[in-house]
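Provided below for reference: sequence and predicted model.
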Amino acid sequence: MSDWHKSSYSGGTNECVEVREHEVGADVRDTQHRDQAELAFPSGEWQGFLTQLRS
């Protein structure tokens, strides 16, 4: 599994999200609450989300 990285869509403030992509999808978490829950997205949903962001 890859390491967490800050989203390129996050600004320069402390209000960011981090993403960890892996072979079955991606996990997303709030940088201000790393110890709390994260969202898990299956690969197809994650790719669809990225496609929408880029369009």
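The structure has been received and is ready for your questions.

from here on, contacts and neighbour counts on C-alpha atoms
Noted.

And for the most centrally placed residue in the chain, nearest residue in space, chain neighbours not counted?
Nearest to the mean C-alpha position of the chain, by C-alpha atoms, centre = their mean, lies residue 19 at 2.9 Å. Spatial nearest neighbour of residue 19, excluding adjacent residues (C-alpha to C-alpha, 6 or more residues apart in numbering): residue 28 at 4.7 Å.

if I've got this straight, that neighbour is in a strand?
Yes. Assessed by DSSP: H, G, I helix; E, B strand; the rest coil, residue 28 belongs to a strand.

before we go on, here's another structure to hold up against the first:
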Amino acid sequence: MTVPEMAVQGWHKSSYSAQANDCVETGPVVVGGMAVRDSKDPEGPALLFAADAWAAFVEGLKAGEFPLA
């Protein structure tokens, strides 16, 4: 699903990505939740996550629930 640019309150890349365009970007959605897109294709599709699902994902990251590859 493509997210209209006006629906996202600004896109952000991780500080770990430096100036590279080979990462994901996240942006809070005006109606709540989070959008995630590929930085190489900013006009392409984005994944949408409900606010509670995104919060659970972030908490899982902080708790180390996802092993590093």
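Good, I have the coordinates. Nothing here was measured: the structure is a model prediction, and the numbers come from that model.

picking that back up, so which helix or strand takes in the equivalent of the residue nearest to the centre of the first structure over in the second structure?
Matched to the second structure by TM-score structural alignment, residue 19 of the first structure sits across from residue 26. Taking DSSP states H and E as the criterion, the element that holds residue 26 of the second structure is strand 24-28.

Now do that strand: everything it contacts.
The contact list for strand 24-28 of the second structure, computed with C-alpha atoms under 8 Å, 6 or more residues apart in numbering, reads 8-14, 34-39.

Identify each buried residue in it, please.
Judged by neighbour count using 16 or more other C-alpha atoms under 10 Å, the buried positions of strand 24-28 of the second structure are 24, 25, 26, 27, 28.

could the residues you listed be laid out in TSV, adding distance to residue 60 of the second structure?
Output for these, formatted as TSV (distance: C-alpha to C-alpha, whole Å):
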residue	distance to residue 60 of the second structure
24	18
25	19
26	17
27	19
28	19
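
Residue 12 of the first structure and residue 6 of the first structure, how far apart?
Distance of residue 12 of the first structure to residue 6 of the first structure, computed by C-alpha to C-alpha, to the nearest Å: 10 Å.
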